[in-house]
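Colleague: I need the structure of the sequence given here:
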Amino acid sequence: MGLYVFHFPELGEGLHEGRIEKWLVKPGDEVKEDDALAEVENDKAMVELPSPVDGKVVDIKVPDGTTVVVGDLIITLEVAGEGNGDAAVLQDEKTSGVQQAGLESVAQHVAQASPSAPATESPAHTQHAAPVKADDAIRSVAHDVLATPGVRKFAREQHVDISQIHGTGAHGKVTKEDVATFVQGGDHVVVGEQVAAHEMQSSDGHNTQVPITTQVTSSTAVGGLVTIEERVALPGIRKIIAQAMAKSKYTAPHVTIMDEVDVTELVKLRQEIKSLAQEREIKITYLPFIVKALVATVRKYPELNASFEEETQELVLKRSYHIGIATDTDRGLMVPVIGDADRKNMWTIAKSIDDLASRARTGKLMPNEMKGSTISITNIGSAGGMFFTPIINYPEVAILGVGRITERPIMKNGEVVGGQMMALSLSFDHRIIDGALAQHAMNELKNLLANPQLFLLEV
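Modeller: Next up is the predicted model:
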């Protein structure tokens, strides 16, 4: 048997720390690879930390509520494999000189943590223990990505830097197939991939409640008036939202056009299919219809389904349709992504929206579920709003804002009739998209929403 020392990994690009909210295991528990070890909150989302190996929990090194940085020792696991029966340390080929210098102290910590290690065993003895196979070794590199030791060994054999590979496995883990594809010249990285989804718009009118921590309560006197002040520390997620909003607003010149559409027929259709949705245990809202209409629209006007690269001054037209759906949560605005929405029917999209929104509100979304959108939708109608000016998810070039549906008199064929009117707001990057093009796209979107039978062509 060997001892696997698990250091806190980098759970996503730029994520260097996290807070262990709750351990889901205890010493003595048996775990399988990819089983959730703990719930971790970071600047991106609440995520579950998967076990990198099969084994038994030996010792939990940090309690619930502890903030840790990448490389911190957090848990040890007993694993099957060759070794000296106590503990061993694998000096990964990626280990830097500084990391190697600290390897002795790591070995000493392992020796002290191992319940089977003799009390008289010296750190030096532990450090010079017989080498173990990579699959039974300890991950000791501070900036590791999620991957099993076997996959890391395969990557080293192929002379590949595993940190350059985008993982497609559970929790974003790099698999052997990912390494092989990379070696063959493939690229799993999404072109124009954004930072995590909550970096999207939050100044779109949502009155989001964000958990905050009181720092100081004080008072100031100005002009004879005393004001009681309470200073609070912004959560990391709100800081990142603020940075992203500022970058988008001050980089891309925003223009917003506003319009409304008679969706009386769409309202009737939704009402008619509610019973079918209930039979399938699906919550059917207007969003799946809007997603399909938006996909059809940007197919016709591809300039809206694009990103802009500053360095090369190129417009990158996306031939995939990944739609971001803004979701209001008590931690901030999260935007999970409906991938390949053009290939999904209405039922599948409805299921995905409900599942992703539910997990966003409970903090269970994985970072990779909030990346890669090509154009986004933000819905202020659910909060009772109508027209607004949503902020573009830079470097995307457009975002659709959806307002509430209101019933009011309208003129139709020369007569005043009751109509169900939906408010729409389309913000776009005026460097790339002219007003006329944006209005043509809006007209196409309105036509689809007003005539839902056209959706049959998109299913």
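Colleague: going forward, measure contacts between C-alpha atoms and count neighbours the same way
Modeller: Noted.
Colleague: count of neighbours near P50?
Modeller: By other CA atoms under 10 Å, 19 other residues sit near P50.
Colleague: do the same with Q439
Modeller: Q439 is flanked by 15 other residues according to other CA under 10 Å.
Colleague: to compare against the first, here's another:
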Amino acid sequence: MGTHVIKMPDIGEGIAQVELVAWHVKPGDTVKEDQLLADVMTDKATVEIPSPVSGKVVSLGGTVGEQMAVGAELIRLEVEGTGNVKDDAPPAAPKKASAPAPAPAPAVREPSAAAPVAAVKDEPRAPPRTQAPPTRAPGDKPIASPAVRRRAWDLGIELQYVHGSGPAGRIMHEDLDVYLASRGQPAPRTGGSAYAQRHEEESVAVIGLRRMIAHKMQESKRRIPHFTYVEEIDVTELEALRAQLNKKFSAERGKLTLLPFVARAVVLAVRDFPQMNARYDDEGGAVTRYGAVHLGIATQTEPGLMVPVLRHAEAHDLWSCAGEISRLAEAARSGKATREQLTGSTITITSLGALGGIVTTPVINHPEVAIIGVNRMVERPMIRGGAMVARQMMNLSSSFDHRVVDGVHAAEFVQAIRALLESPALLFVEPA
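Modeller: Just a heads-up that it's a prediction; the model follows:
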């Protein structure tokens, strides 16, 4: 038998170190060639590290959340043959002797999605292996005395999943003891009252994508003097047009949401306000304006916020824009978005959909200089021609970098977007 050391690979683009965000193996596991070993993160892209050989895991070279240099020892395997290191070479000492290697990530997970924190859920627990599974039918109430029920409640045990050894399947105190021994002691409940005091504390490590988001938001707010401009938009005609287009074309072209219309309005508006479709180099003191509109689409994923990029939005019609937005959002949510799909935006749209609220203050996606925030659409009474009528209204809350964008220009830019959305026929007219 020999020893094979797998080192942190060079992921490219001049990256010197990456963050270890998930292990999929643990010491003692047997792995096969091409089996997934770990996930690492660089910038906002998660990269899967497979095993080039088959063998048995001897030791792990880092802990989840640790920054690892390219070329550092990632994992050590025992393999058939001579391996790639001398047999007498001592195994690498763990970098953090007091921190044991973490357990592998849960089996149910989106591929390559960085999962910084495993959410604690109050889900029913499966019966322990040392107990026979309960034989009661679904919906049958477990038989137990009030004292046993009270004790189970205090211990946080679901009686539905405890095997009863007493007459007619009655759950006894010793059944609770067996369940506890096989499942580990759960945290006792604080009491049956809805108004009982609670004293639990939980420390959640900020790692992976969540750490990256924190860094990006901190950098953006530290570097950029934000100001936000909010405008109300009447989207009644736009919604009527969207409904007509979906009724006629959705079967063959796909369904249109509001977002492609907003994207088209931004594409047309930046032609008159090129300073909005730009990136500011803080250190170089220069603003680069772009003819191409590489539109960032802020997307909520399970690990956190990601911004996939719709490249050359100016070259897409409504349906191709909708299709690309859907494809990119799905790639981000499933953890399959590439580094190229997550970088290079020149201006960003963010929307919380039905949760959009009345006003938001979106944070600019550094080093861009503008972000367009879409708020919730509501039907409200409005005065038109002296009469009160019901209209579909929506706010845009947009933030700008005050170092390079003046307030009056930001207002004019948003008003240009408003004019396009309130008269949606203009979205299909190319300027002369």
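Colleague: superposing both, give me the TM-score.
Modeller: Put the two chains on top of each other and the TM-score (TM-score structural alignment, normalised by the length of structure 2) is 0.63; 317 aligned residues with a CA RMSD of 3.9 Å.
Colleague: trace I213 of structure 2 over to structure 1, please.
Modeller: Applying TM-score structural alignment, one finds that I213 of structure 2 aligns to I241 in structure 1.
Colleague: other SSEs contacting the host helix or strand of its match?
Modeller: Taking DSSP states H and E as the criterion, I241 of structure 1 maps to helix 236-251. For helix 236-251 of structure 1, not one helix or strand is in contact under the criterion 3 or more CA pairs under 8 Å, 6 or more residues apart in numbering; DSSP states H and E.
Colleague: what's the mean distance for it versus structure 2?
Modeller: For helix 236-251 of structure 1, the mean deviation from structure 2 after alignment is 2.0 Å (mean CA distance after the TM-score superposition for structure 1).
Colleague: would you agree T82 of structure 2 is in contact with T3?
Modeller: Yes: counting by CA atoms under 8 Å, T82 of structure 2 touches T3, with 6.8 Å between them.
Colleague: between these two, which has more neighbouring residues?
Modeller: More crowded of T82 of structure 2 and T3, by other CA under 10 Å: T3, with 24 against 13.
Colleague: so is the more buried one in a helix, a strand, or just coil?
Modeller: Classification of T3 of structure 2 using DSSP: H, G, I helix; E, B strand; the rest coil returns strand.
Colleague: circling back: ok, the match of I213 of structure 2 - how many residues close by?
Modeller: Neighbour number of I241 of structure 1 under other CA under 10 Å is 24.
Colleague: surely it meets H198?
Modeller: Yes: with contact defined as CA under 8 Å, I241 of structure 1 counts as touching H198 (6.5 Å).
Colleague: I figured S220 of structure 2 was touching H366, is that so?
Modeller: Yes: if you go by CA under 8 Å, S220 of structure 2 and H366 touch, sitting 5.4 Å apart.
Colleague: more crowded one of these two?
Modeller: Between S220 of structure 2 and H366, counted using other CA under 10 Å, H366 has the larger neighbour count: 22 against 19.
Colleague: so what does A296 of structure 1 match up with in structure 2?
Modeller: In structure 2, A296 of structure 1 lands on L268 (TM-score structural alignment).
Colleague: need the contact list for its match.
Modeller: L427 (CA atoms under 8 Å, 6 or more residues apart in numbering).
Colleague: the same query, at a cut-off of 10 Å, please.
Modeller: Applying CA atoms under 10 Å, 6 or more residues apart in numbering to L268 of structure 2 gives the contacts V293, E314, A416, I417, L420, L426, L427, F428, V429, E430, P431.
Colleague: how close does it get to Q197 of structure 2?
Modeller: Distance, L268 of structure 2 to Q197 of structure 2, by CA to CA, to the nearest Å: 56 Å.
Colleague: then T350 of structure 2?
Modeller: Counting by CA to CA, the gap from T350 of structure 2 to Q197 of structure 2 is 39 Å.
Colleague: of these two, who's got more company?
Modeller: Shown here are T350 of structure 2 and Q197; by other CA under 10 Å, T350 has more neighbours (23 against 9).
Colleague: what does that one correspond to in structure 1?
Modeller: In structure 1, T350 of structure 2 lands on T378 (TM-score structural alignment).
Colleague: for the residue lying farthest from the centre of structure 1, give its distance to D59 of structure 1.
Modeller: Distance from the C-alpha centroid of structure 1, by CA atoms, centre = their mean, peaks at G414 (49.5 Å). The spacing between G414 of structure 1 and D59 of structure 1, counted by CA to CA, is 77 Å.
Colleague: shared neighbours, I241 and H198 of structure 1?
Modeller: With CA under 10 Å, 6+ apart, I241 of structure 1 and H198 have common neighbours D43, K44, G332, L333, M334.
Colleague: re earlier: among the contacts of L268 of structure 2, the buried ones, what's the ChimeraX command?
Modeller: Buried members of those, defined by 16 or more other CA atoms under 10 Å, are picked up in ChimeraX with:
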select :293,314,416,417,420,427
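Colleague: which two of the contacts of L268 of structure 2 have the greatest separation?
Modeller: For these, the farthest-apart pair by CA to CA is V293 and L426; their separation is 18.8 Å.
Colleague: tell me the SS of the match of A296 of structure 1?
Modeller: The assignment at L268 of structure 2 comes out as helix when based on three-state DSSP.
Colleague: how close does it get to T288 of structure 2?
Modeller: 19 Å.
Colleague: equivalent analysis for G385 of structure 2, please.
Modeller: The gap separating G385 of structure 2 from T288 of structure 2 is 45 Å, by CA to CA.
Colleague: neighbour count winner among those two?
Modeller: With neighbours defined as other CA under 10 Å, G385 of structure 2 and T288 compare such that T288 has more, 13 against 7.
Colleague: for whatever residue of structure 1 lines up with the more buried one, give its distance to P149 of structure 1.
Modeller: Per TM-score structural alignment, the equivalent position to T288 of structure 2 in structure 1 is V316. When distance is defined by CA to CA, V316 of structure 1 is 37 Å away from P149 of structure 1.
Colleague: try L333 of structure 1
Modeller: Applying CA to CA, the value for L333 of structure 1 to P149 of structure 1 is 36 Å.
Colleague: okay, the two: which has more neighbours?
Modeller: L333 (30 against 19).
Colleague: can you confirm that one is in a helix?
Modeller: No: applying three-state DSSP, one finds L333 of structure 1 to be strand, outside a helix.
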